[in-house]
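K.L.:
A predicted structure for the sequence below; I have some questions about it.
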Amino acid sequence: MSSRQRCARAFAAFLAAALATVSTGAATACAASGRTPAVATTGGATVRTDAGSIRGRITGDQRLFRGIPYAAPPVGALRWASPEPVHPWTGTRQATEAAPRCAQNAEQGAASDAEDCLYLNVTTPARTDARHPLPVLVWVHGGGFFGGAGSDYDARRLAVRGRAIVVTVNYRLGVFGFFAHPALGRDGGDFGLEDQMAALRWTRRNAAAFGGDPRNVTLSGQSAGAFSTCALLTAPAAKGLFDKAIVQSGSCSVNYPKNGLAPGLPPYTPLMPREFAETFGKQSAAALGCATAADVLACLRKTPVNKLLPMTQRFAFPAYGTKVLPRRPADVLSGGDARPVPMIVGHNRDEMRLYVSAAQAQQPIDAARYRELLQDTFGADATRAERAYPASDAVAPALAWANVLTDRGWACPTRDDERTLARRAPVYAYEFADRDAPSVTPPTEGFPMGAAHGSELPYLWTPGRFTAAQQKLSDDMIRYWTAFARTGDPNQKGLPAWPRFDGRNGRTQSLAPGPHGIRSVDLTSARHCDLWAKTS
């Protein structure tokens, strides 16, 4: 079983146990900081940031700076506190090795017990020109809010082929990033999002030192990183920190119906009310013997990392009703109050096959089980759903169930957000549709993964084993993404035209390899969004 499948299964197992017991600023100016301003460069392995000089590495056509601190270590009294400024240093700091992953278990890769983890990485072309600063793309990694690291992503192709500055970020995860407790009040629940905002402020202050344009910053992310990006569109304190946004598989309104994340689970959304997280916080304090302490937070802050890590997946979501997210992000979007910036927004054709494959390993979904799930999930609407998504010799019941969940949980809620966002700013919608993409999990007989959750990532970052047609798709996607980072419009000469999304016609760019694989389509009817608008 792959790490992605383990992650999906682990997250589902956690929710099954946990939900049963619970009801359901403007950029900082250098002058204001009192620091030495960052200094623009035109190449070279040494760069002066506002906190001190760093030395990276030049490798062929790229410059790579790894492990740059953007905030003080969130340890001791700073555990579960807003990120503090990084302490300046003298001399030249080495920036050639990846920093530790933020504390996490092994579901998303290597385990880590590091709390001192607020570092980022910068990749640039080997030569930059201060007279012609490059667009800056800040990447927030996925991983369910409890795993992953910025150093997992090789930004060379985006930076070099796309002529961009790429920043990949670590942020606090799980119990360290999204812990809430009544003792924290509205401060709790979103420390990981605050880290991301601190990284954006660092980027505004220091982009020019790497040859980037601090006035042209695009915030982007996939999965948890996409939910973060969407949430920050609604966060008052994030105003002025980025100019454009790319949301890959994680719009604010994405949600799973009953049985959606796994059979037996109640409805779920990746953004939860603060009171929900506080319930887990109180349970955790009791389990650790801190609930009756004179100072609950002081007791918890003295608790060793290895005692907290087993609880990390209880806090695998940002909270709203906090100082960072005063309102539910989906409500902010639907009310037309999200920050109006140009956006690329999209999803993958077969998002939920990753999760259904994990459920399939537990209990195979045959025709009878498929009908049971439809009936239990949609009640009186089950017959209509089965009529729209029939199982057959060509479409196995498990694949039909995955199609139901993808369209109901991902495609149509994302379409709703695209419509709302497009009323106030340019939106370019996409669906990644390469059903022969290199598999993110070991193959399962009778269950092709298709364009599953995360399968677009190799096309932008570290490449997989591509056919010639897939390599061309990868090259075109990189050109689209970096053209958008440059101008707010993904279109450029030599690429198939990508029409701006118009809520009246729902045009979406389908991204697939081969002749006519990249084309504009209307997915509203193909994904049965009218059906799901009338179905719970």
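P.N.:
Okay, I see it.

K.L.:
Please count neighbours and contacts with C-alpha atoms only from this point.
P.N.:
Fine.

K.L.:
which residues in the stretch 51-200 of the chain form helices?
P.N.:
According to DSSP state H, counting those that start in this stretch, the stretch 51-200 of the chain carries its helices in the segments 156-162, 174-177, 191-206.

K.L.:
Using CSV, please lay out these together with distance to residue 374 and mean neighbour count.
P.N.:
Putting those into CSV (distance: least, CA to CA, whole Å; neighbours: other CA atoms under 10 Å) gives the following:
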stretch, distance to residue 374, mean neighbour count
helix 156-162, 42, 22
helix 174-177, 32, 29
helix 191-206, 36, 25
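
K.L.:
Put together CSV for those helices, with distance to residue 285 on each row.
P.N.:
Formatted as CSV, the helices of the stretch 51-200 of the chain follow (distance: least, CA to CA, whole Å):
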stretch, distance to residue 285
helix 156-162, 43
helix 174-177, 12
helix 191-206, 18
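
K.L.:
looking at the ones you listed, which is closest to residue 513?
P.N.:
Distances from residue 513 to each of these were compared using CA to CA; the minimum, 18.5 Å, belongs to helix 156-162.

K.L.:
wait, what's in contact with residue 434?
P.N.:
With contacts taken as CA atoms under 8 Å, 6 or more residues apart in numbering, residue 434 has the following neighbours: 349, 450, 451, 511, 512, 513.

K.L.:
this is the other structure I want to compare:
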Amino acid sequence: MSLVPTGSGPVVGRVAGTVRSWRGIAYATAERFGPAGPAPSWAGTRDATAPGPVGVQWTPAGSLTGTEDCLTLDVYAPDDVPGPLPVLFWVHGGAFQTGAAADYDGSVLAAAGPAVVVAVSYRLGPFGFLQLGTAEAPDPSPALTDLLAALDWVGREIAAFGGDPDRITLVGQSAGASLVCALLATSAGQRARAAVAFSVGGPVLEPAEAVDVAARTLHQLGVPRTDLAALRTLPAEAVMAAAATVARESRRQRLGGVVWGPVLDGTVLAVQPAVAVATGALRDTALWFGSCRDEMTMFLQHGSGDAVAVARARVGGARFDRLHAVYAATARPGEDPVQALLTDEMWVQPVWELAQAQVSAGGRAWVSRWDHSPGLPPYDRLGPTHGADNACLWAHPPRFVERPLLARPAADMTDADQAVTAVLHDAVLGMVRAGTPATGELVDWVPYEPAARCTAVFDATSRVESDPAGQRRRAWDTST
């Protein structure tokens, strides 16, 4: 057992092998749709040996699970390693609608670091992102206040767990990557020394977008946004059902009908992350942006019509057609050029732009592409699609771990799985320890810059390439 005092009260964790862990520690509390506030104190010692609660969300089977009282985090630290150690602050993905810290066991990364790993749960879907302000005076997204409260908790408490509050690296994937970028646009997030964002899904929402989604959700509920008391007494099931209806109606406006996300509220989040990067606010923060080669195969299993409609609306029909001609002409054997174009429009273009903005502002950014297909479903069928890198990041070699919230069982890893995972772990932990992912097999991976556009390609044999798919990248510059 491992007893640690915190500002709210002592917590007792467990020791397994060479790693200590404390799970389900309350870092904040909040009323429904309100900002996060300090966690209440407790008397006695709180047991932190079991997974914490998960936020309200739909399961893959279509049932509801979770609780609104979900503002907890998990901490993993190597046993008998002198600190203070650098901190990996993990923000999970899940389309802003699913996931929890409980799905991410950080013991392998903590031991290998050595580092302290913090995995955070935050409010999801309408409970984390419903906009009750106006377009002129938007409210901060509740989930973003959750993550800022978690960062504050780390700043106050992590030293007692062996971590160094002055050496924090933010890491996230998918929605988590977008939230990491949002945090980087805040003063609290800019205290991080480094950040890793895998599969950044786009900018934060403008107020008018968030207000429109909220208006449609509130219409389904039959409650005005100003009646907070009534909104707080609604059953969670009713709120989630209304949100699901709005999502279904939005599939031709937002990929997958994902209507939630942090809002540019003007106070907590005052500028778009891309603006923060371009103006040099992150010049001293090491940044790594990554994407998967075939991100969109995950989203196109039932057809590409909705996704094409979303992309054509964003880039313009004529430009989409010109780009498609380039992708068709450069398609590798067996590649669907529409999938490739949609992947780059949604996931890769933001990476190129953010990396270029960071370099232009005098900072350092690294860019990567994930080409490996993990040997477990659905990647054995869909290839290196969305989340393939995440499966390896959180693997416990020689096994992929179970992901209960995604209903994905554990599985044995192939030799290739283990090889690419070792390189990925080295790179991520290099970022955490020293602010650079250029370690081990990728020691020649230099920061992105216009002349070479150096890109790490993660595969069974990982490598560094200069401007892979350069013809396609250049087409984006010339097809406006």
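P.N.:
Ah, there it is. Keep in mind the model is a prediction, meaning the values are calculated, not measured.

K.L.:
on that earlier part again, filter the contacts of residue 434 of the first structure down to the ones in helices?
P.N.:
When the contacts of residue 434 of the first structure are checked against helices using DSSP state H, none is located there.

K.L.:
quick one: which of the residues you listed is nearest residue 274 of the first structure?
P.N.:
Distances from residue 274 of the first structure to the contacts of residue 434 of the first structure, taken as CA to CA, are shortest for residue 349 (31.9 Å).

K.L.:
Show the contacting residues for the equivalent of that closest one over in the second structure.
P.N.:
Matched across to the second structure, residue 349 of the first structure falls on residue 293, judged by TM-score structural alignment. Under the criterion of CA under 8 Å, 6+ apart, the neighbours of residue 293 of the second structure are 343, 369, 370, 371, 384, 385.

K.L.:
Am I right that the last one is in contact with residue 298?
P.N.:
The reference is to residue 385 of the second structure. Yes. With contact taken as CA atoms under 8 Å, residue 385 of the second structure and residue 298 are classed as touching, separated by 5.9 Å.

K.L.:
Compare these two (neighbour count), which wins?
P.N.:
Between residue 385 of the second structure and residue 298, counted using other CA atoms under 10 Å, the more crowded position is residue 385 (26 against 18).

K.L.:
how far away is the more buried one from residue 10 of the second structure?
P.N.:
According to CA to CA, to the nearest Å, residue 385 of the second structure stands 42 Å off from residue 10 of the second structure.

K.L.:
and what of residue 247 of the second structure?
P.N.:
When distances are taken as CA to CA, residue 247 of the second structure and residue 10 of the second structure turn out to be 42 Å apart.

K.L.:
So if I had to pick from those two, which one is more boxed in?
P.N.:
Neighbours were counted for residue 247 of the second structure and for residue 10 using other CA under 10 Å; residue 247 has more, 21 against 17.

K.L.:
could you say which helix or strand contains the more buried one?
P.N.:
According to DSSP states H and E, residue 247 of the second structure maps onto helix 236-248.

K.L.:
buried residues in that helix?
P.N.:
By neighbour count, and taking 16 or more other CA atoms under 10 Å as the criterion, the buried residues in helix 236-248 of the second structure are 236, 239, 240, 241, 242, 243, 244, 246, 247.

K.L.:
What span of the second structure is the longest strand belonging to the first structure aligned with?
P.N.:
Taking DSSP state E as the assignment, the strand of the first structure that covers the most residues is strand 212-222. Residues 163-173 of the second structure are the counterpart of strand 212-222 of the first structure, counting by TM-score structural alignment.

K.L.:
with the first structure superposed, average distance for the matching stretch?
P.N.:
Stretch 163-173 of the second structure: mean distance to aligned residues in the first structure after superposition is 0.8 Å, counting by mean CA distance after the TM-score superposition for the first structure.
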